[in-house]
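can you look at this prediction? I've put the sequence above it.
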Amino acid sequence: MKNVRIYPQSKSQAQSGRGKASVWIIEPEWTSSRQPEPVMGWTSAGDTLSQVNLKFSSQSEAEEFAKSKGWRYTVTAHHERTIKPRHYGDNHVYDPDVEK
């Protein structure tokens, strides 16, 4: 039985919109420790499944797939960003407590 993690894909730093924000990923949990290679210094692992990510269009699809394979899974909740409404003029308000 395999342990997997289900989480929503975060947006790229170069991405300003929220397109493709509904993609959910199944990623296997590491079963072996990571160790640096003595010659090149690259990080390696004993299992190749750590390189596999499965993408789904919804959380329920990802959970159904994990259940059908008999995998134990943990779901990481979707992080919603908080937006503080501000006006453009607030950028130019004088505040004596702020040093420039």
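Nice, thanks for sending it over.

C-alpha from now on. contacts and neighbour counts both.
OK.

quick one: residues contacting residue 62.
Listed by C-alpha atoms under 8 Å, 6 or more residues apart in numbering, the contact partners of residue 62 are 6, 24-26, 55-56.

in TSV, list these along with secondary structure, neighbour count and distance to residue 49.
Supplementary listing: those in TSV, determined by DSSP: H, G, I helix; E, B strand; the rest coil; neighbours: other C-alpha atoms under 10 Å; distance: C-alpha to C-alpha, whole Å:
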residue	secondary structure	neighbour count	distance to residue 49
6	strand	23	15
24	strand	25	18
25	strand	20	14
26	strand	24	11
55	strand	18	15
56	strand	18	18
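
and the comparison structure, right after this:
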Amino acid sequence: MSQARIYQRPKNAMQSGRARTDRWVLEFEPAEAQQPDPLTGWAGSGDTRNQLRLGFPTLEAAQAYAAKEGIPHHVVPAPARTLKLQAYADNFR
């Protein structure tokens, strides 16, 4: 059985808001490598678990679900948030 990872969604780089960054995601590690399809050339595999992504409101809820279903998992800690404080006047220096 493939292992799952539990992580907190990062902030979207294309927007300034932090919507849905408080949610935790359970996602399965790929069990097999992707291979190109001979007809279309698209990458794919027979592993359908990599299409599954479950969202949870808390880390404890995600861990409880994985324990209940017998899914081996590991938690990926969220990266430290760094703020770059900059004044508008700095654009004209």
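In hand now; what should we look at? Here the structure is a predicted model, which means the values were calculated and not measured.

one step back: kindly reformat the contacts of residue 62 of structure 1 as a markdown table containing distance to residue 17 of structure 1.
Written out in a markdown table, the entries for the contacts of residue 62 of structure 1 read as follows (distance: C-alpha to C-alpha, whole Å):
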| residue | distance to residue 17 of structure 1 |
| --- | --- |
| 6 | 23 |
| 24 | 17 |
| 25 | 20 |
| 26 | 23 |
| 55 | 20 |
| 56 | 20 |
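
looking at those residues, which one is closest to residue 43 of structure 1?
The closest of those to residue 43 of structure 1 turns out to be residue 26 (C-alpha to C-alpha; 21.9 Å).

and the gap between the closest residue to the closest one other than its chain neighbours and residue 20 of structure 1?
The spatial neighbour of residue 26 of structure 1 that comes closest, neighbours along the chain excluded (C-alpha to C-alpha, 6 or more residues apart in numbering), is residue 6 at 4.6 Å. Residue 6 of structure 1 sits at a distance of 16 Å from residue 20 of structure 1 (criterion: C-alpha to C-alpha, to the nearest Å).
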